[in-house]
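1. my questions are about this predicted structure, shown below with the sequence.
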Amino acid sequence: MLKIVALMCTLGFSGAVLADAKCAAHPKEEWIKESDARAKLEADGYKIKKFKVDGNCYEIYGHNKEGKKVEIYYDTKTLDVVKSEID
């Protein structure tokens, strides 16, 4: 066990890196269509470089309207922000 912890520290892993967003599970038929979600976020000013499904979340990588780099997880039914990282 101690070797695993030492290896993780050596490789630079942290609890924050290992923590995933916790999106509520909704039936797929209740999800906002990916194309509609992307269009709404772009209309809100996001420049999306990557849009993907991560578990029960929509996840984007790109820039906000202020030009800051973002990684944001959204609820697939409501598009509420579940987790965000802004640089």
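-> Okay, I see it. Numbering: from 1, shown residues only.

2. C-alpha from now on. contacts and neighbour counts both.
-> Noted.

3. helices of this protein, start to end?
-> Per DSSP state H, the chain carries helices over the ranges 2-11, 15-18, 34-43.

4. of the ones you listed, which stretch is the most buried?
-> Of all the helices of the chain, helix 34-43 has the most neighbours on average by mean count of other Cα atoms under 10 Å, namely a mean of 14.

5. not counting sequence-adjacent ones, nearest residue to K69?
-> Closest residue to K69 apart from its sequence neighbours, by Cα to Cα, 6 or more residues apart in numbering: H63 at 4.5 Å.

6. revised request: answer the last question for M8.
-> Counting by Cα to Cα, 6+ apart, the nearest residue to M8 once its immediate chain neighbours are dropped is S14, at 7.8 Å.

7. please compare the first structure with the one that follows:
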Amino acid sequence: MRTLLLLGLVAASPLTFADPQCTTADKATWQDQTKFQDNLKSQGYDIKKFKVTSTNCYEIYGWDKDKRKVEIYFDPVSGNIVEQEVEDE
């Protein structure tokens, strides 16, 4: 019984679902948040939610140019995608 409980706690651990680490660069080197979002919108993204994560990423929830639901973590310095989840319809 204890083993099952321990396995359940480990599986539900926040570390299991941790955001990726995007950068360790000083925030002064990060791209401007508004300009970053405007650039994504010009690429066809529809941003429902934008946030800065505790692991130094710009994260968006929304839709890409093909109207697929996306969750994407970006490096705020380079703008490169670090991790993404695309939901095909």
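-> Sure, I can see it. Because the structure is a prediction, the values reported are computed rather than measured.

8. quick one: the residue nearest to M8 of structure 1 and V81 of structure 1, what's the gap?
-> Per Cα to Cα, to the nearest Å, S14 of structure 1 is found 23 Å from V81 of structure 1.

9. what about those two, which has more around it?
-> Neighbour comparison, S14 of structure 1 and V81: the larger count goes to V81, with 16 against 10 (by other Cα atoms under 10 Å).

10. my read: that one touches Y74, true?
-> Yes: the pair V81 of structure 1 / Y74 is scored as a contact, 4.6 Å apart, by Cα atoms under 8 Å.

11. can you count the residues close to K77 of structure 1?
-> Neighbourhood size, K77 of structure 1 [other Cα under 10 Å]: 21.

12. how close does the nearest residue to it once chain neighbours are set aside sit to A37 of structure 1?
-> Closest residue to K77 of structure 1 apart from its sequence neighbours, by Cα to Cα, 6+ apart: W31 at 4.5 Å. W31 of structure 1 sits at a distance of 9 Å from A37 of structure 1 (criterion: Cα to Cα).

13. same deal with T76 of structure 1?
-> Using Cα to Cα, T76 of structure 1 is found at 8 Å from A37 of structure 1.

14. same check, this time on V17 of structure 1
-> Distance, V17 of structure 1 to A37 of structure 1, by Cα to Cα: 26 Å.
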